[in-house]
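In: All I have is the shape, not the residue letters:
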């Protein structure tokens, strides 16, 4: 088993006033050659967006983009004709493929928007762009895994162009869970949204992350009430 610990206070940070962003990997003006990616996971941005503010229309291509609102409402519009609002409990994915344009704004004028934006390198390049969005029941993640991303159209979660599975859970203090990888050649990037947790005996706190390779099962213990995101991803591009 190979483990890499990423403490919350070692992330890149940029406060633009309207946007307060923490970068788990090199992004924009934050560059660390030791933090370019974990397998196909290229970006994990932990963003707080001021009321009414956001990202104007901008392009993407050949990237899998997953957006997870943590609180507040995100207004999205893109060149595929989608105009949606994404709220806590929703998950959005886009396969940018040959290229898209989109914009993202905090829909509310009286409260902040908090979200995760995650980019994965795609399994296949230059595919036709696609969009997916789902609404989930928060109670379905209580002391169990709720799958939110998968590569299979008929499986739970939004669909992406990569052999990756994301699960989220909210665990009561003292509860334990076991996660078995779909493919033992994959790695898992575990990101602690709230609370304190031990994963394969490694203790993590709020916003800490753990990259795990060369293992087929994770043993998870909630040391306090915990909210945890697990991202199982290929460690190499095809």
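Out: Looks like it arrived, so ask away. Just so it is clear, the model here is predicted, and its values are computed rather than measured.

In: alpha carbons only for contacts and neighbour counts from here, please
Out: OK.

In: show me the residues around the residue nearest in space to the middle of the chain that make contact.
Out: Nearest to the mean C-alpha position of the chain, by C-alpha atoms, centre = their mean, lies residue 118 at 4.4 Å. Taking C-alpha atoms under 8 Å, 6 or more residues apart in numbering, we find residue 118 in contact with 41, 42, 43, 44, 45, 65, 66, 67.

In: Please verify my assumption that the third one contacts residue 24.
Out: Yes - between residue 43 and residue 24 there is a contact at 6.9 Å, judged by C-alpha atoms under 8 Å.

In: between the two, who's got more neighbours?
Out: The neighbour comparison of residue 43 against residue 24 (other C-alpha atoms under 10 Å) goes to residue 24, with 28 against 23.

In: any idea how far that one is from residue 45?
Out: 6 Å (C-alpha to C-alpha, to the nearest Å).

In: for residue 157, same thing?
Out: 20 Å.

In: Pull the number of nearby residues for residue 59.
Out: Considering only other C-alpha under 10 Å, residue 59 is surrounded by 13 other residues.

In: my read: it touches residue 103, true?
Out: No - Residue 59 is not in contact with residue 103 according to C-alpha under 8 Å; the separation is 9.0 Å.

In: residues contacting residue 212?
Out: Contacts here follow C-alpha under 8 Å, 6+ apart; on that basis residue 212 touches 1, 2, 3, 4, 187, 188, 189.

In: any idea which helix or strand carries it?
Out: Per DSSP states H and E, residue 212 falls inside strand 209-213.

In: now for the next helix or strand after that strand, which elements pack on it?
Out: Following strand 209-213 in sequence order, the next helix or strand is strand 217-222 (DSSP H and E). Counting contacts by 3 or more C-alpha pairs under 8 Å, 6 or more residues apart in numbering; DSSP states H and E, strand 217-222 is packed against strand 176-180, strand 197-199.

In: let's bring in a second one:
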């Protein structure tokens, strides 16, 4: 079953230096019906103005996946950690609750566009071991998995994250390994069909997929999307 949620139904914020869309309750946006989806706690699409940054902060007990869609992204902490990411890189890190982190757009000329995903922290994970990979133009790229399958980021928990890039007119059928999944459109329009329900998902929309063994995406336009398969 596919449960569609439009971009207009999601949370949003515009602070001038930061523009954001929130799939789930986050910051000043609160909706008791959308407090996360099992281990998926946040999925934010954010644009930081040139030279802008967040104030130093600590994080709750989460693991974080950053996808840099455009620009540059820096993370510093007060314990000497420095992480730099550029366009088309995916960065995974596990923040410590006793450490303060600062995230910035170091470029004074160009905005930073990113997607940030929060997952409930994996128990027994090796905290403080960042991982990075390059995003490709492949139709489907597994970017994160429970055990680092095919060179993907090793999440050490039951979540698979796939990055999809489809030209207009192309279709792709993907198996689902868990009973739940979440689909997020970055840009473009697709028709999604899980054999139970079919729907059109447009730019910025999300969709909850439940009790489905596979889903077929038919690109109506050139599209870029994420599929988060929740195994537990």
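Out: Okay, I see it. If you're wondering where the values come from, they're calculated on a predicted model, not measured in any experiment.

In: Need the TM-score from the superposition.
Out: The pair, once superposed, lands on a TM-score of 0.90 when counted by TM-score structural alignment, normalised by the length of the second structure; 228 aligned residues with a C-alpha RMSD of 1.9 Å.

In: before we move on, back to that, which of the contacts of residue 212 of the first structure still touch in the second structure?
Out: Retained in the second structure: 2, 3, 4, 187, 188, 189, out of those (criterion both residues aligned by TM-score structural alignment, their matches' C-alpha atoms under 8 Å).

In: where's the residue nearest to residue 150 of the second structure when sequence neighbours are not counted relative to residue 172 of the second structure, distance?
Out: Spatial nearest neighbour of residue 150 of the second structure, excluding adjacent residues (C-alpha to C-alpha, 6 or more residues apart in numbering): residue 142 at 7.8 Å. Between residue 142 of the second structure and residue 172 of the second structure the computed distance is 14 Å (C-alpha to C-alpha).

In: The two: which has the busier surroundings?
Out: residue 142 (21 against 14).

In: Please settle this for me: is the more buried one part of a helix?
Out: No - assignment of residue 142 of the second structure by DSSP: H, G, I helix; E, B strand; the rest coil gives strand, placing it outside any helix.

In: Surely it and residue 161 touch.
Out: Yes - using C-alpha under 8 Å, residue 142 of the second structure is in contact with residue 161, at 6.1 Å.

In: Give the full set of residues in contact with the aligned partner of residue 143 of the second structure in the first structure.
Out: Counting by TM-score structural alignment, residue 143 of the second structure lines up with residue 148 in the first structure. Residue 148 of the first structure sits next to 91, 156, 157, 158, 165, 166, 167, 168 when contact means C-alpha under 8 Å, 6+ apart.

In: cool, residue 117 of the first structure as well?
Out: 43, 44, 45, 46, 47, 65, 66, 67, 68.

In: Regarding the fourth one, what is its secondary structure?
Out: Assigned with three-state DSSP, residue 46 of the first structure falls in the strand class.

In: And residue 107 of the second structure, how close does it get to residue 83 of the second structure?
Out: Distance from residue 107 of the second structure to residue 83 of the second structure, by C-alpha to C-alpha: 15 Å.

In: Name the residue in those two with the higher neighbour count.
Out: It is residue 107, of residue 107 of the second structure and residue 83, that has more neighbours when counted by other C-alpha under 10 Å, with 16 against 13.

In: right, and that one touches residue 50 too?
Out: Yes - taking C-alpha under 8 Å as the definition, residue 107 of the second structure is a contact partner of residue 50 at 5.6 Å.

In: nearest to residue 211 of the first structure, of the contacts of residue 117 of the first structure?
Out: residue 44 (12.8 Å; C-alpha to C-alpha).

In: In a helix, residue 206 of the first structure, correct?
Out: No - counting by three-state DSSP, residue 206 of the first structure is not part of a helix but coil.

In: residue contacts, it?
Out: So residue 206 of the first structure contacts 8, 192, 193, 194, 195, 196 (C-alpha under 8 Å, 6+ apart).

In: what residue of the second structure matches up with it?
Out: By TM-score structural alignment, residue 206 of the first structure lines up with residue 203 in the second structure.

In: Its match and residue 219 of the second structure, how far apart?
Out: For residue 203 of the second structure, the distance to residue 219 of the second structure - C-alpha to C-alpha - is 12 Å.

In: shared neighbours, the two?
Out: In contact with both residue 203 of the second structure and residue 219: 188, 189, using C-alpha under 8 Å, 6+ apart.

In: Helix or strand: which one has residue 98 of the first structure?
Out: Per DSSP H and E, there is no helix or strand for residue 98 of the first structure.

In: Count the residues that sit near it.
Out: By the measure other C-alpha under 10 Å, the count of residues near residue 98 of the first structure is 14.

In: repeat for residue 150 of the second structure
Out: When neighbours are defined as other C-alpha under 10 Å, residue 150 of the second structure has 11 of them.

In: and what of the one 10 residues further on?
Out: Taking other C-alpha under 10 Å as the criterion, the count of residues near residue 160 of the second structure is 26.

In: What lines up with it in the first structure?
Out: For residue 160 of the second structure, the residue aligned by TM-score structural alignment is residue 165.

In: Is its match in contact with residue 146, as I believe?
Out: No - contact criterion C-alpha under 8 Å: residue 165 of the first structure and residue 146 do not qualify, at 10.6 Å.

In: what's the spacing between the residue nearest to residue 150 of the second structure and residue 171 of the second structure?
Out: Distance, residue 142 of the second structure to residue 171 of the second structure, using C-alpha to C-alpha: 17 Å.

In: in stretch 90-107 of the first structure, what's buried?
Out: For stretch 90-107 of the first structure, a neighbour-count test (16 or more other C-alpha atoms under 10 Å) marks 90-97, 99-100, 102-107 as buried.

In: so what's residue 142 of the second structure up against?
Out: 150, 152, 160, 161, 162, 163.
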